[in-house]
Each structure stands twice: as C-alpha cells, then as structure tokens.
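A.B. asks: Predicted model and sequence below, questions to follow.
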Amino acid sequence: MIEEIRIEDLGVIGRAHVPLAPGLTAITGETGAGKTMVLTGLALLLGRRADAATVRTGARQATAEGCFVVDPGSRALDRARDAGAEVDDDGTLLAVRTVAAQGRSRAFLGGRSVPQAVLAEVAEELVTVHGQADQMRLRSPRRQREALDAFAGTAHLDRLTAYRRAWTERQELQAELDDLVEHAQERDREAELLRIGLAEVERVDPQPDEDLALAAESERLGHAEDLRTAASSAYLALSGDGDAAPRGPGAGAVPEVDRARRVLEQASVHDEELGRLATRVAEVGYLLDDVASDLAGYVDTVQADPARLDAVQHRRAELTSLARAHGGTVAAALAWAREAGLRLLELDGSGDRTASVRARIAEADTVLGGLAGEISQARADAARRLAAAVTGELEGLAMAGSSLEVRLVPLDPAGPWGAEEVEMHLVAHAGAPARPLGQGASGGELSRVMLAIEVALATSEDSGAARPPTFVFDEVDAGVGGRAAVEVGRRLAELARQAQVVVVTHLAQVAAFADRQLVVTKSSGADGDVVTVSDVREVTGDERVAELARMLSGQEDSAAALEHAAELLERSTVGR
C-alpha cells in the first residue's frame, strides 16, 4: 500500500504532504486547489509520462516522492530488488521522480537510479488508477480475461494453470516434431555420408597406432642394407673377428677388455682398489659381449625384402588417405568412427522418434481438449454471474438501464489461455447497442463500470483475483448525485475492506464513507500565484463536518448544511 506522498513545485502545489493509510481515504477541496495535481504526482511515481508544463512556474524542477509498503514475496518486491533497489526490513520502498523545467525527468527506486519503465513495472503490481485519463486496466482484453478467470474462483485458476503447463509442453513437442520433419532430408543425407565413411573405415580396418608402426617398418626396410652393414661392422669391431677389427684379427673390443681384466685381477692381490677396478672392467666386458651377441642376431634379422616393403607402403597409403579424411591420424579416424556410429544410431532412430512425438502430441491434445472444455464451461458460468453482479451494481450507481455483457469468442485452434477470448461489452442505457468497454461511454460512466467490476471481484466468495493492494479513483462520481452518490461511496467502502482505496471526490455523500478525509486548501501568495499551503490537512471531528457542509452547500457555517453533514457522516458507517 501507499504510506505517504510528498510533492513539491508541481502545478499549483508548492509543497504538499499526503499521508495515507489502509481503508478508504477521500481527498477533497475546492476546484483549483490542487486535487488533480496530487494524482499527477502519484502518476509520476507510477512511471507515467512526465510533462515539463506541470512544473510550477519559476521552479527549477518538480519532485514527487512516495513511500510504499510492499508485501514480502510479491512480484513488485522481486522486480525492485532486480533493479538494485534497497528495501527496508519492514518492506518499505521509497520511490522518487523529478521533472526538470526543461523537460528532463529522472526516476529513483530504493535509492537507486532506474529507468522510468521500471517504476511502471513495479507500480503495476502495487496500484490501480481509475480515472478519466487512465480508462482502467480492465479495458484491455487480457485484463478482462484475467478478471473473469479470477471471478470464476481458485479451482478454475488451478485448472487454468494445469492447462497452461500442458499447452507449453504441447508447444515444445510440436516444435520438436517440426524440426524432425523439416530436417528429415538433411538427416537422411547425413546418415548416408556416415554409412559411406564407416564402410571405408571398416574396409581399411585400421589398428591403434598402426600408422606409427608401419612408418618405422618402412624406414627399416627401405634402408635394410645400410642397417645390416652398420650392425656387421659394429659386431666385428666388438668381437675382433675378421678384417674389420681395428688392430687386425683378434684385436676387437671384447678380447681387449678381457685381457685388461685378467691383468688387473693378477695385480689385485697387492691392492684391493685395483681389484674393484678389475670387477668394473669385467662388467664392461659382459655388457660388450651382450651387445656383440645382439648385433649378431640383428644382422641375421635384417634382410632386404622388396615385396614386404611394397606391401607396407601400400598399407601406409591406405591409412594416410583414411586419416586425411578424418583428422589426420589413425587415432583421429578411429575416434571419428566411434562418434559416427553413435550419431548414425541416433539418426536411424529418428523415424521412431517422429512416431513417438506424434503419439505424445496426440495424448497432449486429448489432455488439452479436456481441460479446455472444463475451462470454457467454468468461464461461461462465471460470465453469467459476473455480468449479473456488475449489472446489479450499476443500477445503484446512477446507471439504471445499463448492463454488462461478458462474451466468450471461440478460438480455433485453442490458444495459450484456452479455447476462447473474453470480451466485455457495455449497454450504456436501455435500447443502446452493446459496445466494448472504453467505447461509447464517458469517463465517469466507465469509472463506475470499473468500480462495479472491482466490487464484484472483491465481494465474490470464491474470487481468486490477484488485486493490487491500492486502488485510486478519480472522477468516479462524475455526473451523479443524491442517492446514486451514496451508493458510490458505499461501494468504495466495500472495496476498501479488501484493499487500500483513495478517491478524489467533490461529493460529500462519497467523502462521508471514508475512514479519513484529506482536504487540499489553497491560498494566494504575495505574487498573486495560487499555491497550496505547506501541507494537505486531515480533517476530523467538527472540522470534517464543516468540510462536508461546504461540499454540500458551499457554506461550511450554514446550520442546515452542518446538520445535514453530521447526519450524513453518522449514517455512512459501512466500511469504516
């Protein structure tokens, strides 16, 4: 709800403080005192368009500041925090709007500068303004549908939630099916290419690291004679056999090391250190002997084999061609084959997926059809009841002969909110054609229609309406008087049992029903300008009776008017 509003240099208002509270608050005052500017200040806080012409003459800027109390967990609170606003522990949220005389405006929410649109988003959850310029939120088809669904009750809203969930799932299934059908040929082409690629991999049948092993074998076979010569020469150099020995036959490394070992062992009896060296020389001899033996074996294995070399080179060419197509190596080709096999299984199963999705869509359509039928039936019943309730309210609001029609327009196919659209039409008077809300009715009439709808929603036993915590009415009493004015006040008081209600009125019959009454007064400044005095004043007791008398007769000191005002205030007890 709104806790207070402060306004500076806006229109005829120099400075004003408007304290508000739960229940019904009436704002009254003489014409030109600044009642409308109070609503203009509120409109700025609600993110409405700023107009530099509203800045008070001679002032640098106009300022509107509002203090809102926001319920924990509300969407308004979440949106404010998303925008970086700071909210007190008790849920108090401060909003500020400034309008420069040059036309530039700035908005602040919870101490943080925010775009004007953010104020509008938060305000939509907090305040509903009914006035000549606003034409009320229920004018839009979406709001009309929401109002009817709320009037239909909580069970209907639960059913609508289930329908929405089923409809969303059905849309997702349809999108999946559309994708399957649209890209069927692409998947067929992809599958065929994968089969060709996998067939080639299967034909070549590469083994892990086969390309590396074949490369080494090709190198060895290609230089077999050089390798054999090198190994033979090394063997002869070590063993000392043949002409390759460095110092002739018998002078190889192995015999020489063996001779050195024997010399050292003979002399080691005289020195242990020399014995240890003899042991190390013996180890060298054993190692050389092993290497010589391995070289002899290697010479026997290395043979020129042109047929094998040709086979290896052919195999390498196959592997190279395969690897070039799938990543450059045999390992990459094997990895591609694994992934391609999985993808092919998925593609081959797309036909089964299509059938499965079609079956699930059929099931979803059955569920949606059942829910849509139940929703349509509940809406039809609620439409009759809401139309009757609002029509009954209109009779007491000086609109005898007027009636509300709530029509259900079928949709084919059903939409995200059911199988019909909701349209509210007003018959302005007996014999008049039914026209959509907002067309063919004056602002005052439209405000009273919306008041009747709000009262019907507020007083319905099973209403699931998610109403904002504050309603503001301007010109709701335009064109009415007498008993009709009393009924307007009575219905505002009934609505105030459910929410905070603020009404700007010039009728004492309406103001008398308020829990509190604020009076906007005016006085002439030294320069002749008309400004409000420093604050909006709450009137109670005799002062309130005098204000009601002024509203009744224009004379707050008339004995007859004072008596009438006191009687009116005493009898207006509903909702206070």
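C.D. replies: Nice, thanks for sending it over.
A.B. asks: contacts, neighbours, all on C-alpha from now
C.D. replies: Will do.
A.B. asks: what's the closest non-adjacent residue to P410?
C.D. replies: Distance criterion CA to CA, 6 or more residues apart in numbering; nearest residue to P410, sequence neighbours excluded, is E420 at 4.2 Å.
A.B. asks: what about the helices in the stretch 101-250 of the chain?
C.D. replies: For the stretch 101-250 of the chain, applying DSSP state H, counting those that start in this stretch gives helices covering 116-126, 141-152, 154-182, 184-204, 210-222, 224-239.
A.B. asks: Which other helices and strands does the fourth one contact?
C.D. replies: To tie it back to what came earlier, the one meant is helix 184-204. helix 306-325, helix 330-348 (3 or more CA pairs under 8 Å, 6 or more residues apart in numbering; DSSP states H and E).
A.B. asks: what residues are up against R435?
C.D. replies: Contacts for R435 were tallied using CA atoms under 8 Å, 6 or more residues apart in numbering; they are 425-427.
A.B. asks: On the three-state scheme, it is what?
C.D. replies: strand (DSSP: H, G, I helix; E, B strand; the rest coil).
A.B. asks: can you tell me how far it sits from T168?
C.D. replies: 34 Å (CA to CA, to the nearest Å).
A.B. asks: quick one: contacts of the longest strand along the chain?
C.D. replies: Secondary structure of the chain per DSSP state E: the longest strand is strand 403-415. Contact with strand 403-415 is made by 372, 380, 383-384, 386-388, 390-391, 394, 419-429, 434, as judged by CA under 8 Å, 6+ apart.
A.B. asks: quick one, that strand and helix 141-152 angle?
C.D. replies: Orientation check (axes from the mean of the first three to the mean of the last three CA atoms, to 10 degrees): strand 403-415 against helix 141-152 gives 100 degrees.
A.B. asks: after strand 403-415, next one along is what?
C.D. replies: strand 418-427 (DSSP states H and E).
A.B. asks: can you count the residues close to the nearest residue to G440 once chain neighbours are set aside?
C.D. replies: Distance criterion CA to CA, 6+ apart; nearest residue to G440, sequence neighbours excluded, is A428 at 7.9 Å. A428 has 22 neighbours, counted by other CA atoms under 10 Å.
A.B. asks: hold the first one in mind and look at this next one:
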Amino acid sequence: MLTSLAIRNVVLIEALDLEFGAGLSVLTGETGAGKSILLDSLGLALGARADTGLVRAGAAQASVVATFDLPVAHPAAALLAENDIAMDVGEPLIIRRTVKADGGSRAFVNDQPCSAALLRDLGGSLVEIHGQHDDRGLLNPRGHRALLDSYARCDSAAVADAHGAWRTAAAALAQARETVDHAARDRDYLSHAVDELRKFAPEPGEEATLAGERATMQKGARLTDDLSAIADCLTGSDGGLAQLRQAARRLDRIAAEEPLLGAVLDALDRAVAEAGEAEDRLAEAVEALSFDPARLDAMETRLFDLRGLARKHQVAPDDLAALCDEMAARLAAIEGGEGHIAALEAEVRGKDAAYRAAARALSAERQLAAGRLDAAVAGELAPLKLDAARFRTVVAPLDEGQWSGQGMDRVEFEISTNPGAPFAPLAKIASGGELSRFILALKVALAERGGADTLIFDEIDRGVGGAVADAIGERLSRLAQGSQILVVTHSPQVAARGAGHMLIAKSSASENGDIVTRTGVHALGERERREEIARMLSGAEITAEARAQADRLLEKL
C-alpha cells in the first residue's frame, strides 16, 4: 500500500508531502489544476521515463520519494532479494528518484542505487495506473493467464512439476543420443585404442618407477669396475679383511704376554667388525646397482612406448589407465546404447503423457473459470453504461513449442463494444473513460485475486454522470474493501464515496516582479469536503441547493 508521496520541484509542484490511507481516496480539482503532474510524479518513482521537462523552472533537479507498506511475502520482496537489496520485515519500502535539469537521473530503493528497469518491475507489483494511455496491468495479455488462474484458484504446481520432469527426461535422452552418435562415429578408433591400451596395461606412476629403475641401473653400469676393485680389496684370501682377521688371531695368542697388546687386540677387533659391516654394505650396493643389459633394454623400450602412447592420446603417462577405462565405457555405450536409449525414450513418453494429462486438466479448469468470469464481468457492464459491449476470456491452445510449466494455453481478455462488432483486445478498441470502466468491471469481477495492492484510476468517470457515475462510485468503493484505490475524478457521485478526499488546486503569486504558479494538494475536512462536492455539482457559484445535494450524497453513503 502506498503510504506517502514526497514531491520536490516537479513542474508546478514546488514542495508537496502527501499521506495516503487504505480504502478509497479521491482527488478532485479544477481542470488544469495539476492532477496529471501528481500522477506523472508517481510514475517517475515507479520507473517511468525521466524527462527533464518535469524539472520545475529554475530548479537544479526534481525528486520524488514514494513509501510503501508491504505485507510479508509480497512479490516485491522476492524481486528485491534477487537484486541484492535488503529489506527488513516490517520496514517500509522507500523508492527515491531524481531528475537533473541538465539531464540524467538516479534511482534508489531503500537508499541503495538501482536501475530504472528494476523500478519498472517493482512498480508493476506495487501500483496499477489505469487511464486512457495506460498499457500495463490488465491491458497486458502476458498477465491474463495468471489472473484467470488466481480467479479460478487453479493449482498449477502439478503442471509445473510434470513439465519439469518431462523436460529433464527429454534432455537426458538428447544427451544420450548425442553421446551414442558421437561414439558410434569413432567405433573403430575406440576399439583399436582400447585393445592397444589393454595389451600394454599402463599403470599410474609407472613412468616414474621405470625412469627411476633405469637411472639406477645406468649408474650401476658406470660403477661396475670400481665396485669390483673395491670388493677385491676387501674380500678373498688376500683381501684386507682376511689380513685383519689373521692378524687378530695371532695377536690373540700372544696378547697375554704384554698388557699393551690387549689394547691393540681390542682396536683390531673393532677394525674387523667395521670392515665386516663395510663388506656387507658393499654387497648390498653391488646388488642394488646390479647391471643387467637385457633388463635395462626392456625398461627403456617400455618407457619409450609408454611415453609414445601418452603423446598419441595427448594425456600424461599416468592418465593412460583412466583413459583406457573412459574409452572402454564409450565403446560399451555404443554396444549397449540402443537399449539405454529405448529405456529413456519410454521414460520421456511417460513424462510427456503425464504433463499432457495435467495440462489438459488445467485447461478444463480454465475453460470453466473463463465462463464464470465472463458472466461476472457481463453483470457489471450494464450499470457502467457499457450494456452494448460484450466481454470474453479466450483460452486457446498454444503450439507445442510454447508449452511451459504454466500449461499449454494462451489466455487473453477481449471485448466487443457494439453489437455485431468483432472481439479484439481491450486496449485496441476501447478508449478514455470507456476503457477505465472496462477495467473497473473486470477488477470488480476478479475481486482481490491478483494484481497490485494499489490501483489508480484516472478520470474513470469521463463523459458519464448521474446513475452511471453513481454505479462507478459504488464499484470503486466495493473494490476498495480489499485494495487501496486512488481515483482522479470530476464526478461528485464518485467523490462522495471516498474515505479520504484531497483537493488539487493551482495558485499564482507575484514574486520579485514575476508571476509564479504553483500546484498544491491538501486533505479536506468534513466541511471542506462538502463545499468541494457542492462546487462539483454547481460550478463556480456554489448554491444552497448544491450544498443540500452534497449533503444528500454524503449522508446516503
């Protein structure tokens, strides 16, 4: 609900702060007083084109601030969340728009900058402005299907779920077919490659292992002569270790003859032990560095072939085993693909049938609801002096390519204004106050089921009076029981129905030798309201009879 509107330097409005309440609020005033400026200001806040002509003469910029109180789970909250604009529960929504006199505009939502496009999207969920040039709200066929579903209380969730399942299954089938078709083109290549890789049997880490073993064996080949010479020095009957052991045995026999010889024997025993350990380590080194020309040749050949396969398939050597598995799976997909595709085709047919059944059931609900809505609107037309007009809700099938989670129907509201005239969209054959009255009839028939919380009707009573104006006022009042309604009116019958009444007036004054014209708006009290309705009844000179008639209009409501 729109709670306030602050306007600064817009055309003839210098500074204006308005408060709005629930129910029906009426705005009246002489022709040319500036009612359109008020609507243009609100339109600016809701994303309309930022025309520099709106800036008041002599001002640097114009600004409009609109404040809304929104219920929990209002569509605007989700839209703000999608655009990363914070809005706390229970806090008002504040929209601010500025236009500079030299061009350029800025927009803010809750003090966070945003685009004019976002304002337009927000505006569509917050306010509907119905006038002779309006092309939003009920005049936009894109929203007619949702309005009919809301009116009929259709639950389209089952259709949306069935459509999602159908499209998911169809996508899986398309992907499977593409995979099989692609793989089938490479059948011979895959068969040869898998056979080659399986015979070679590469293993992850094999390249590093082979390279390490080859390096070790090559090192052994270089060190063979040195290791052999070292072994000769240590081992054998004439080796150093044998000589040490022989010396130790002889010393052991004579060590008791002289105390110093015991120390020599201990040292010699330690040397024998160390030399023995050296002999063992040398044997291990010789074993580790053993050189086998046949084995080295085999390792080099496998390493060369391993790296050649990796280059051939453009992968790392360690990835060859995984590539073999992947190619084998693709080959298996060719061999078993037809059976898999057949199963997916059966699933798609089942999902398709489920969607069609759900969508047809929804279509049947819409057809029944369309008949009820047509009858409800028809009942509203005659009192609004539209008794020659006919209204119908068209529920027509869409092409299969246009089916969606909302079903397989196109929904559009159409009218025929004269007997025998063809039906056509609302906006194409109705104009001015007639169009607004069609909108009002449709809104009353739809009651509170869909659309924005705030509705603005601009001169809905144009060209009518008496009983028709009274019927318009009665329906606006009824509609306002579930929505906030603002109506710009010249009809006293409509004005008398308002829960709140604002007077728009233009005044001129001399300032510094210049004539300055301003538009102002102020809320009317009970006495002022009576005088304004009397003025609307009698014209410039308010008569006693006009005041009495105004009293009668106000008393009967």
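C.D. replies: Ah, there it is. Predicted, not measured: the structure shown is a model, and the values here were computed from it.
A.B. asks: and the longest strand of the first structure, which residues are buried?
C.D. replies: Buried residues in strand 403-415 of the first structure, counted by 16 or more other CA atoms under 10 Å: 403-408.
A.B. asks: which among the residues you listed gets closest to R338 of the first structure?
C.D. replies: L408 (58.0 Å; CA to CA).
A.B. asks: what's the matching residue for the closest one over in the second structure?
C.D. replies: Matched by TM-score structural alignment, L408 of the first structure corresponds to V395 in the second structure.
A.B. asks: what do you get for L180 of the first structure?
C.D. replies: Using TM-score structural alignment, the partner of L180 of the first structure in the second structure is A176.
A.B. asks: got it, and I196 of the first structure?
C.D. replies: By TM-score structural alignment, I196 of the first structure lines up with H192.
A.B. asks: circling back: buried subset of the contacts of strand 403-415 of the first structure?
C.D. replies: By neighbour count, with 16+ other CA under 10 Å, the contacts of strand 403-415 of the first structure hold 372, 380, 383, 386-388, 390-391, 394, 419-428, 434 as buried.
A.B. asks: ok, back up a step: chain neighbours aside, what residue packs nearest to the match of L180 of the first structure?
C.D. replies: I341 (6.6 Å).
A.B. asks: residue contacts, that neighbour?
C.D. replies: 173, 176-177.
A.B. asks: Specify which member of these is nearest to G482 of the second structure.
C.D. replies: Among the contacts of I341 of the second structure, and counting by CA to CA, the member closest to G482 of the second structure is L173, at 49.0 Å.
A.B. asks: ok, that closest one to G336 of the second structure distance?
C.D. replies: Taken as CA to CA, the span from L173 of the second structure to G336 of the second structure is 14 Å.
A.B. asks: neighbour-wise, which of the two wins?
C.D. replies: Per other CA under 10 Å, whichever of L173 of the second structure and G336 has more neighbours is L173, with 21 against 12.
A.B. asks: and the strand ranked longest in the second structure, which residues are buried?
C.D. replies: Determined from DSSP E, the single longest strand within the second structure is strand 500-511. The neighbour-count check on strand 500-511 of the second structure (16+ other CA under 10 Å) flags 500-506 as buried.
A.B. asks: Now tabulate these in CSV and tack on distance to A321 of the second structure.
C.D. replies: Formatted as CSV, those follow (distance: CA to CA, whole Å):
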residue, distance to A321 of the second structure
G500, 81
H501, 83
M502, 83
L503, 85
I504, 84
A505, 87
K506, 87
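A.B. asks: hmm, back to that, in contact with the residue nearest to P410 of the first structure, which residues?
C.D. replies: With CA under 8 Å, 6+ apart, E420 of the first structure has these contacts: 376, 408-411, 414.
A.B. asks: Quick one: which of the residues you listed hold up in the second structure? List them.
C.D. replies: For the contacts of E420 of the first structure, the aligned pairs still in contact in the second structure (both residues aligned by TM-score structural alignment, their matches' CA atoms under 8 Å) are 376, 408-411.
A.B. asks: Spit out the contact partners of D294 of the first structure.
C.D. replies: Per CA under 8 Å, 6+ apart, neighbours of D294 of the first structure: none.
A.B. asks: spatially speaking, which residue is in the middle of the second structure?
C.D. replies: Of all residues in the second structure, the one closest to the mean position by CA atoms, centre = their mean is E82, 6.2 Å from it.
A.B. asks: how near is the match of L180 of the first structure to A346 of the second structure?
C.D. replies: For A176 of the second structure, the distance to A346 of the second structure - CA to CA - is 13 Å.
A.B. asks: Compare the two (neighbour count), which wins?
C.D. replies: A176 (18 against 13).
A.B. asks: Which positions within the helix or strand harbouring E445 of the first structure qualify as buried?
C.D. replies: Using DSSP H and E, E445 of the first structure sits in helix 443-459. Neighbour counts over helix 443-459 of the first structure (16+ other CA under 10 Å) mark 443-459 as buried.
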